[in-house]
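# Here's my sequence, what's the structure:
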Amino acid sequence: MRTWLFDLGNSRLKFAPLHADGGIGEVVAVDHDGAGFAAGWEQRMPDRFDAASLASVAAPALRVVLIEALAARCGRLSVACTLARCDGVAIAYADPRRLGVDRFLALLAAHARGPGPSLVVGVGTALTIDLLDGSGRHHGGRIAPSPALMREALHARAAQLPADGGSYAEFAAETRDALASGCEGAALALLERSREAARAMLGVAPRLLLHGGGAAALAGRLDGAEPAPTLVLEGLAHWARMEREPV
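Now for the predicted structure:
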């Protein structure tokens, strides 16, 4: 059976084939603006396949567009949702439906990577931080604006402040650099505080897994950070396996 995985986020659609051994093939990324996908997006999708697994946090109307395109190409479609318990992971939220499915899948993937606690960080439109202990228990997390969203918000309120550009410095001497340094620095400080709080709570420092479009800019300034760009798709692969082999 040829299965493809689709991760529809707030600004990009990512998809990849699921291999028979559980691995993920080459990832394709397509931008969207919340209302429509970038031109030519359907031509980048496979013509025909047997099954698809979808995770979506995007607007319902855009999700419908994608589902219609998938229905024309495959015979079986499963849509992932957050569960209170799944594959060894226990979610902290009293109402699991309020935890974004992308965060849920990233936690599944982090747990599957091996023993020990993890601080799972998504850097996209939002900055999300979730703590998972070595037994698979989710201790909750945080949500904040990502550095990119901070820049956009500042630009929206003060057009003279550029929405992008600049380089990180501890004390910048130019406005673009100061903006980059302040917004990235705010995210870095929150991550370091979260890591220290996790270490105090669990008695051991968690590994730091970063995923999302803005992860690379932060990873190099965080000691021990592990880039995990396919983490949500990895979790979706586990979901697809459980759909095929229910336990």
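# going forward, measure contacts and count neighbours with C-alpha atoms only.
Noted.
# Now do the SS call for the residue at the greatest distance from the centre of the chain.
Computed with CA atoms, centre = their mean, the residue of the chain farthest from its C-alpha average is Ala173, at 33.0 Å. Under DSSP: H, G, I helix; E, B strand; the rest coil, the three-state class of Ala173 is coil.
# what about it, distance to Ser181?
11 Å (CA to CA, to the nearest Å).
# Repeat that for Ala80.
Applying CA to CA, the value for Ala80 to Ser181 is 37 Å.
# and if you look at Ala112?
In terms of CA to CA, Ala112 sits 34 Å off from Ser181.
# of the two, who's got more company?
Neighbours were tallied for Ala112 and for Ser181 using other CA atoms under 10 Å; the higher tally belongs to Ser181 (21 against 16).
# one more to put side by side:
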Amino acid sequence: MSDWLFDLGNSRFKFAPLQGVRAGDVQAWPHGAEAMPVAALEALPSGDTAYVASVAAPSLTAAMLDVLQARFRHVRVARTEADYAGVRIAYADPTRFGVDRYLALLAVAARGQAVLIAGVGTALTIDLLDADGQHHGGRISASPTTMREALHARAVQLPAAGGDYSEFANDTADALASGCDGAAVALIERSRVQGGERLGALPHLLVHGGGAPALLPLLGDAEFQPALVLDGLARWAVHQPPSAG
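Here you go, the predicted model:
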């Protein structure tokens, strides 16, 4: 029987088979698990063990766990740990460090290089990891999409989407795209520079999340890893003791 990985985020539900220490082919549904039709839930895989990461609301997480527990012999939920698989978290209270950020660190720790990780989803998260697996903390901000939605909510004449990036835009939609994308890029770039000063060398830049592709043309040598959280969940899974029963 096969093992599967499930990542329940704030805006997307993603899953993939566990293949060695990585995620296999990823399937994703946008807008969160609450938007899944019954047919989609019934089409979820079944198997031996489901490894789960969730940053969604507790009620939504519980509903998804109920579905998975009916389809798998074992369900294991990832939790942030202070020191695990070579990664040491900077937070004094690891339970306050989001499991998605934690798993992203696990995914890249085996590289043995300093990395700045930027996750672009509902939030923009930034974390610095040195070559020895020590986490140096990070930042959380609104992502460009969330910035646009917040502006639209306060001023409906400002479109919530659309426009193209320009250094000096001459259209409102373009100016919004440029300002919100530019704010995210500036925060990522400043974090990378500051990370380089702390570590003595500029860290490698790695980005993931549904909003990352729009920023890639503005980030130079950034590496895009769309399945980073699931890859980290895979690494977490292979370090777990065997399931009983």
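# TM value for the aligned chains?
For this chain pair, the superposition-based TM-score is 0.95 by TM-score structural alignment, normalised by the length of the second structure; 242 aligned residues with a CA RMSD of 1.3 Å.
# where do the strands sit along the first structure?
3-8, 12-18, 28-31, 51-56, 76-79, 85-86, 89-90, 118-123, 126-132, 138-145, 207-211, 225-227 (DSSP state E).
# JSON lines for those, including distance to Glu152 of the first structure?
Output for the strands of the first structure, formatted as JSON lines (distance: least, CA to CA, whole Å):
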{"stretch": "strand 3-8", "distance to Glu152 of the first structure": "21"}
{"stretch": "strand 12-18", "distance to Glu152 of the first structure": "17"}
{"stretch": "strand 28-31", "distance to Glu152 of the first structure": "17"}
{"stretch": "strand 51-56", "distance to Glu152 of the first structure": "23"}
{"stretch": "strand 76-79", "distance to Glu152 of the first structure": "31"}
{"stretch": "strand 85-86", "distance to Glu152 of the first structure": "36"}
{"stretch": "strand 89-90", "distance to Glu152 of the first structure": "35"}
{"stretch": "strand 118-123", "distance to Glu152 of the first structure": "15"}
{"stretch": "strand 126-132", "distance to Glu152 of the first structure": "12"}
{"stretch": "strand 138-145", "distance to Glu152 of the first structure": "10"}
{"stretch": "strand 207-211", "distance to Glu152 of the first structure": "20"}
{"stretch": "strand 225-227", "distance to Glu152 of the first structure": "24"}
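# These into TSV, with extra columns for mean neighbour count and distance to Ala169 of the first structure?
Shown next, in TSV, are the strands of the first structure (neighbours: other CA atoms under 10 Å; distance: least, CA to CA, whole Å):
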stretch	mean neighbour count	distance to Ala169 of the first structure
strand 3-8	24	33
strand 12-18	21	29
strand 28-31	16	29
strand 51-56	23	36
strand 76-79	15	43
strand 85-86	14	42
strand 89-90	22	39
strand 118-123	25	20
strand 126-132	23	21
strand 138-145	16	20
strand 207-211	22	21
strand 225-227	18	19
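# His155 of the first structure: which of those strands is closest?
strand 138-145 (14.1 Å; CA to CA).
# Who are the packing partners of that closest one?
Packing partners of strand 138-145 of the first structure (3 or more CA pairs under 8 Å, 6 or more residues apart in numbering; DSSP states H and E): strand 126-132.
# how close does the equivalent of Val207 of the second structure over in the first structure get to Arg2 of the first structure?
Under the alignment by TM-score structural alignment, Val207 of the second structure pairs with Leu210 in the first structure. Distance from Leu210 of the first structure to Arg2 of the first structure, counting by CA to CA: 29 Å.
# Same check on Glu184 of the first structure?
40 Å.
# OK, contacts around Thr146 of the second structure?
Applying CA atoms under 8 Å, 6 or more residues apart in numbering, we find Thr146 of the second structure in contact with 122-123.
# Now which residue in the first structure aligns to it?
Aligned counterpart of Thr146 of the second structure in the first structure: Leu149 (TM-score structural alignment).
# burial measure for the aligned partner of Ala110 of the first structure in the second structure, as a count.
Here Ala110 of the first structure is matched to Val108 in the second structure, going by TM-score structural alignment. Applying other CA under 10 Å, we find 22 residues neighbouring Val108 of the second structure.
# What of Arg73 of the first structure?
17.
# counterpart of it in the second structure?
Match for Arg73 of the first structure (TM-score structural alignment): Arg71.
# Please apply the same query to Ala180 of the first structure.
Match for Ala180 of the first structure (TM-score structural alignment): Ala177.
# Look up how far Pro159 of the second structure lies from its match.
10 Å.
# In this structure the match of Ala180 of the first structure contacts Gly163, no?
Yes - between Ala177 of the second structure and Gly163 a contact is recorded at 5.5 Å, counting by CA atoms under 8 Å.
# Looking at these two, which one has more neighbours?
Ala177 (24 against 16).
# And that one, how far from Phe224 of the second structure?
21 Å.
# and if you look at Ala107 of the second structure?
Ala107 of the second structure is 13 Å from Phe224 of the second structure, by CA to CA.
# correct me, but Leu215 of the second structure touches Ala186?
No - contact criterion CA under 8 Å: Leu215 of the second structure and Ala186 do not qualify, at 10.8 Å.
# which of these two has more neighbours?
Shown here are Leu215 of the second structure and Ala186; by other CA under 10 Å, Leu215 has more neighbours (18 against 14).
# can you give me the helices for the first structure?
Applying DSSP state H to the first structure gives helices spanning 60-71, 101-112, 147-157, 175-202, 215-219, 231-244.
# Dump these to TSV, plus distance to Leu119 of the first structure.
Below are these laid out as TSV (distance: least, CA to CA, whole Å):
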stretch	distance to Leu119 of the first structure
helix 60-71	29
helix 101-112	9
helix 147-157	19
helix 175-202	7
helix 215-219	13
helix 231-244	13
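# Nearest approach to Asp31 of the first structure belongs to which of these?
Relative to Asp31 of the first structure, the nearest member of these by CA to CA is helix 60-71, separated by 12.1 Å.
# which other residues reach that closest one?
Taking CA under 8 Å, 6+ apart as the rule, helix 60-71 of the first structure contacts 8, 34-36, 42, 52, 56, 77.
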